[in-house]
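J.: The amino acid sequence is not available; the structure is as follows:
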């Protein structure tokens, strides 16, 4: 099937490459000429495991190409829209500028029977508004939200745990759902749940999933705050309640909280949209979740200050991690970078290392010191803080080896990903988040 993907950022580039890998003919379209040049050369403009291989294979096969010319969308049967919906600069609501521009730019090239499949995360009600502009062309709008995890985006696209299609009522909606089933034929054939619903439900599925995940993470971080004043251990607490099958252990890891380009802005936009609908009280708890999340960054900084005797002024502090999560070079709203910048502001000499995100971090915060080699970054440190749980830090770095490099054996575990007993046994002062 011929497909177009409008927007070749994180979502769009992965989707285009993944669709080509399962046999479709795909054209990716974006206004950013530099990004398109990189993708056309088979070079991923960001780090995502397996994406580089898919790009190389797709371009070599002739099934995948990229362009800045929207007219190249003509002739595709399904047009995926995967542009960004950032937080508005003057508020918490989602900025739909790019979504509106993408759909308006696509409309002149639509033909009767085409499907426009929105994948961007949007406030509920957006699809209905866009459908009023798409329908007169004879095309049908569907809403097909993405559920990608950075670091696992290729797998989540090719082998998702569910597929959701918000379609209009009637025969055109049924036909649109059938076309999407064809697009995702490998997943549908293997029995992946394919949920057909209305626009509003499809839009809410995405934001509700993000809100629930943010709530679970924030809940255990709230418990960490209580543990810190009572002497309890939040990791043992999480293990104990996680055995309850109604709760589960996943995402009950207390630490410095979540970040990235999705969860923070999506829960804020959800709360803002609920207020616009006159139901702000229904999701008022999301404001507190956001506040809990931000407080954990404060706590991480406080722990470093405490560990280094009450001041970090002119102390060498090594920050292990810059990306907001491992297996990514994404620094958008990164708790790791936020903590590093705050320590720098307190007068510390901050050195940051990360396996993938140094270039992005340096471009955003050039005032900090960056060292690619982990061991070199640790050399001479008065204190260390782990803020991104890369295997290079949580599994491959032993306390004995680290001790041979640093000046002071002080470590703050911002992700509770280290073996506290092992580090203390090696002579380190270990400080965890919500741990004695």
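T.: Thanks, I have the structure now. Given the structure is predicted, the values throughout are model-derived calculations rather than measurements.
J.: Going by C-alpha atoms from here, please, whenever you check contacts or count neighbours.
T.: Noted.
J.: and the helix or strand hosting residue 211, what does it pack onto?
T.: Counting by DSSP states H and E, the element that carries residue 211 is helix 199-230. Counting by 3 or more CA pairs under 8 Å, 6 or more residues apart in numbering; DSSP states H and E, the packing neighbours recorded for helix 199-230 are helix 126-134, strand 140-143, strand 163-166, helix 234-242, helix 263-276, helix 285-307.
J.: can you rerun that using 7 Å?
T.: With contacts defined as 3 or more CA pairs under 7 Å, 6 or more residues apart in numbering; DSSP states H and E, the packing partners of helix 199-230 are strand 163-166, helix 234-242, helix 263-276, helix 285-307.
J.: Now these in CSV, please, with extra columns for mean neighbour count.
T.: Shown next, in CSV, are the helices and strands packed on helix 199-230 (neighbours: other CA atoms under 10 Å):
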stretch, mean neighbour count
strand 163-166, 24
helix 234-242, 17
helix 263-276, 21
helix 285-307, 19
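J.: could these be laid out in CSV, adding distance to residue 119?
T.: Formatted as CSV, these follow (distance: least, CA to CA, whole Å):
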stretch, distance to residue 119
strand 163-166, 10
helix 234-242, 32
helix 263-276, 14
helix 285-307, 23
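J.: Check it against this one:
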């Protein structure tokens, strides 16, 4: 099929490359000339495992090309809207200016029978509004909403082999077109939910809200564990055996971040208030508050570990991205902790396998090094805040030879505390005795 993808940021670049990998003829459109130039040369503008391979493969075959001219989308059968919806300035609501601008720019280029498919995470009601606009200006085209469920670090896999497909459609024809787009996944038996616009929009918002709630729940339990001497990891193992609860995402730590989850739950709450149903999602404000509180708890642990003050103390921060296998530092708990410690007068040295350049752009006041060994050398305290595989695999004996003092804060509860203590380390975690 001939497909256009409007917006070539994280979502759009992955989606365009994956659609071409599946055999479609794809054009990616974006107004950012530097981004388009990089993608056209097969260079992803961000780190995502597997993306470089499918991007270079697809561009080499000619199935994938990029442009800054919306007119190049003309003639496509399916147009995916993959534009960002950041948090609006001065409020918690989603900023839909970019979605609306892309949609309006696309309208003059829609061929007869074209299907516009929303991928962006938007407040419920957006699809119905855009569908009404489409009926008014381009009645020869139709709209569907097909939310994305990408996990950074696994986005290529999640696009090529999704765990479910959700179609928000107004008729069976739109669903049949999407079945053609996702033929490989449909034929593989991927669960498929065909529903209305509002439900499709709510599926994405509800999924993010539930995940955020689960993470903040176990972090709240870690606060109680600290107050009572209990072990939150053993607690999570025990309740995770309950099939109704499950063990995944019950890992206490410094909390969630990134460019999606925090702003999406805030936008969900704001939309509920606009609909006069603010009380129904009032609990998400506490979910957000618990999450933000975890960052301060890690800072407090660092201060306590150094005797009440971090002033002029050399602290190594392991990780600046919000999660491993990503270079994304947006709303990163790890980077937030590093900046807080620096603000308290510590001599902070931060390291990360992929996120240093993005972190330096946001917080140049920190000292950075790409070498883990260099970062550890002479440290009076180590703070692990992004659970990259290489940090989880650090040898406590060898690491102990590099540092000045054997103290570590495990902000993700991923280390074998007994092994580290046996090597002479003072180890503190969140909700662990």
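T.: Here it is on my side, so go on. The model shown is predicted, which means the values in this text are computed figures rather than measured ones.
J.: Relative to the second structure, which residues correspond to the helix holding residue 211 of the first structure?
T.: Taking TM-score structural alignment as the measure, the second structure aligns residues 197-228 with helix 199-230 of the first structure.
J.: Just the buried residues of that stretch, please?
T.: Buried residues in stretch 197-228 of the second structure, counting neighbours by 16 or more other CA atoms under 10 Å, are found at 197-205, 208-209, 211-223, 225-226.
J.: what's stretch 26-37 of the first structure aligned against in the second structure?
T.: Aligned by TM-score structural alignment, stretch 26-37 of the first structure falls on residues 26-37 of the second structure.
J.: Contacts for that stretch, please.
T.: Residues outside stretch 26-37 of the second structure that contact it (CA atoms under 7 Å, 6 or more residues apart in numbering): 2-8, 16, 20, 45, 63-70, 73.
J.: list the buried ones in it?
T.: Neighbour-count burial for stretch 26-37 of the second structure, counted by 16+ other CA under 10 Å, picks out 26-30, 35-36.
J.: out of these, who's nearest residue 270 of the second structure?
T.: Distances from residue 270 of the second structure to the buried residues of stretch 26-37 of the second structure, taken as CA to CA, are shortest for residue 30 (28.4 Å).
J.: how close does that closest one sit to residue 289 of the second structure?
T.: As judged by CA to CA, to the nearest Å, residue 30 of the second structure and residue 289 of the second structure stand 35 Å apart.
J.: Trace residue 428 of the second structure over to the first structure, please.
T.: For residue 428 of the second structure, the aligned residue in the first structure is residue 431 (criterion: TM-score structural alignment).
J.: Assign its match to helix, strand or coil.
T.: Per DSSP: H, G, I helix; E, B strand; the rest coil, the secondary structure class of residue 431 of the first structure is strand.
J.: Hmm, residue 411 and it touching each other?
T.: Yes - using CA atoms under 7 Å, residue 431 of the first structure makes contact with residue 411 at a distance of 6.3 Å.
J.: Neighbour count for these two, which is higher?
T.: residue 411 (27 against 22; other CA atoms under 10 Å).
J.: Am I right that that one is in a strand?
T.: Yes - looking at residue 411 of the first structure with three-state DSSP, it is inside a strand.
J.: For it, give me its contacts.
T.: So residue 411 of the first structure contacts 383-385, 428-431 (CA under 7 Å, 6+ apart).
J.: redo that, cut-off 6 Å
T.: Residue 411 of the first structure makes contacts with 383-385, 430, as judged by CA atoms under 6 Å, 6 or more residues apart in numbering.
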